[in-house]
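[1] Here is a sequence with its predicted model. Questions after.
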Amino acid sequence: MSYKSLLSDRCDIYHLKEDHAEEARYGIPAPNLQPIRTYGETPDLQNVPCYFTEKNQSIVQQDPEQVIYHSYLAHFPADADVRLHDLAVWNGVSYTLQQPRNIKGHHLEVLAVRDEKL
């Protein structure tokens, strides 16, 4: 049985894009403004083979509602174009990917996290 056959899940990956402001805002010149970070409307990578395993889940009471913090350990093939702060959509839920770790050139492991108000 090959490793790729173990990657039974599929997800879409959106890369983080940076745009720079074209005009001054609030009296700050445009070159001095922080870049505007967004994700595209369409995924940069579709149907990427992966495998998600739940790592941690907690619910925290905040004012005025509860927030769920959920983290998964996601596995990807070594040649997958996965980057820091990418957005992965798996089973209709969006996760922000942390720094990918290349495991001996064999595969990538990435912590995928989400926080959502309940």
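    Now that the structure is in, tell me what you want to look at.
[2] only C-alpha atoms for contact and neighbour calcs from this point on.
    OK.
[3] show me the residues around Leu87 that make contact.
    Leu87 sits next to Ile13, Tyr14, His15, Leu16, Tyr39, Ser94, Tyr95, Thr96, Leu97 when contact means CA atoms under 8 Å, 6 or more residues apart in numbering.
[4] how near is it to Ser8?
    19 Å (CA to CA, to the nearest Å).
[5] same question, Ala78
    Distance of Ala78 to Ser8, computed by CA to CA: 15 Å.
[6] And these two? Which one has more around it.
    Neighbours were counted for Ala78 and for Ser8 using other CA atoms under 10 Å; Ala78 has more, 16 against 10.
[7] Comparison target below:
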Amino acid sequence: MSFENLLDHKCAIYHMKKDGKNLGYGIAGEAFSYPVEPDVTDVPCHFNVSDTGTMEQTEDANEYIVVGKLNLPYGTDVRVNDKIIDLGSGISYYAEIPRNIRDHHIIVQIQRKGKVKGAM
């Protein structure tokens, strides 16, 4: 099985942007955001994410954390804190440090966090 056959998913990658922001009273600050349009789109990839995650009780709700790995072709422009969207499911993940595997492919640890609120 070739590596190209493993890449059975598609994703879009959004690079985090730093914007200058006026906080008022002459104080300048920084804000971080993602663009509306992806910086890299329709990238062949493979999400290796399990359905199970960890739950943590926070003050207002339960928070889940799902961790997985993403395989990408070598040369893909992916960076720390990039938002990566699985185009098949629409689920958003956030990238940790990308690892170049012998100039053959890239593996990125990804995670997804969210709140789980119960119905009342």
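    Ah, there it is. Just so you know, these numbers come straight off a predicted model, no measurement behind them.
[8] Got a TM-score for the two of them?
    The TM-score (TM-score structural alignment, normalised by the length of structure 1) is 0.87; 113 aligned residues with a CA RMSD of 1.6 Å.
[9] Of the contacts of Leu87 of structure 1, just the buried ones, PyMOL syntax please.
    Selection of buried members from those for PyMOL, criterion 16 or more other CA atoms under 10 Å:
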select buried, resi 13+14+15+94+95+96+97
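[10] Tell me the one of the contacts of Leu87 of structure 1 nearest Asp115 of structure 1?
    Tyr95 (8.6 Å; CA to CA).
[11] which one in structure 2 is aligned with the closest one?
    When structure 2 is aligned by TM-score structural alignment, Tyr95 of structure 1 is paired with Tyr93.
[12] just the strands in structure 2 please.
    9-14, 17-24, 27-33, 40-49, 54-57, 62-73, 83-86, 92-101, 105-116 (DSSP state E).
[13] Now distance to Ser2 of structure 2 too, for the ones you listed, in JSON lines please.
    Formatted as JSON lines, the strands of structure 2 follow (distance: least, CA to CA, whole Å):
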{"stretch": "strand 9-14", "distance to Ser2 of structure 2": "15"}
{"stretch": "strand 17-24", "distance to Ser2 of structure 2": "35"}
{"stretch": "strand 27-33", "distance to Ser2 of structure 2": "37"}
{"stretch": "strand 40-49", "distance to Ser2 of structure 2": "13"}
{"stretch": "strand 54-57", "distance to Ser2 of structure 2": "33"}
{"stretch": "strand 62-73", "distance to Ser2 of structure 2": "12"}
{"stretch": "strand 83-86", "distance to Ser2 of structure 2": "22"}
{"stretch": "strand 92-101", "distance to Ser2 of structure 2": "15"}
{"stretch": "strand 105-116", "distance to Ser2 of structure 2": "12"}
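[14] What about structure 2, which residue is the most distant from its middle?
    Centroid-distance maximum for structure 2: Tyr25 at 35.0 Å, with CA atoms, centre = their mean.
[15] For the residue most central in space within structure 2, list the residues it contacts.
    Taking CA atoms, centre = their mean as the criterion, Tyr94 is the residue nearest the geometric centre of structure 2, at 2.4 Å. With contact set as CA under 8 Å, 6+ apart, Tyr94 of structure 2 has these partners: Asn81, Asp82, Lys83, Ile84, Ile110, Gln111, Arg112.
[16] And Ile84 of structure 2, by the same measure?
    Neighbours of Ile84 of structure 2 in contact, by CA under 8 Å, 6+ apart: Cys11, Ala12, Ile13, Tyr14, Ser92, Tyr93, Tyr94, Ala95.
[17] One more: Leu72 of structure 2?
    Leu7, Val43, Pro44, Cys45, His46, His105, Ile106, Ile107.
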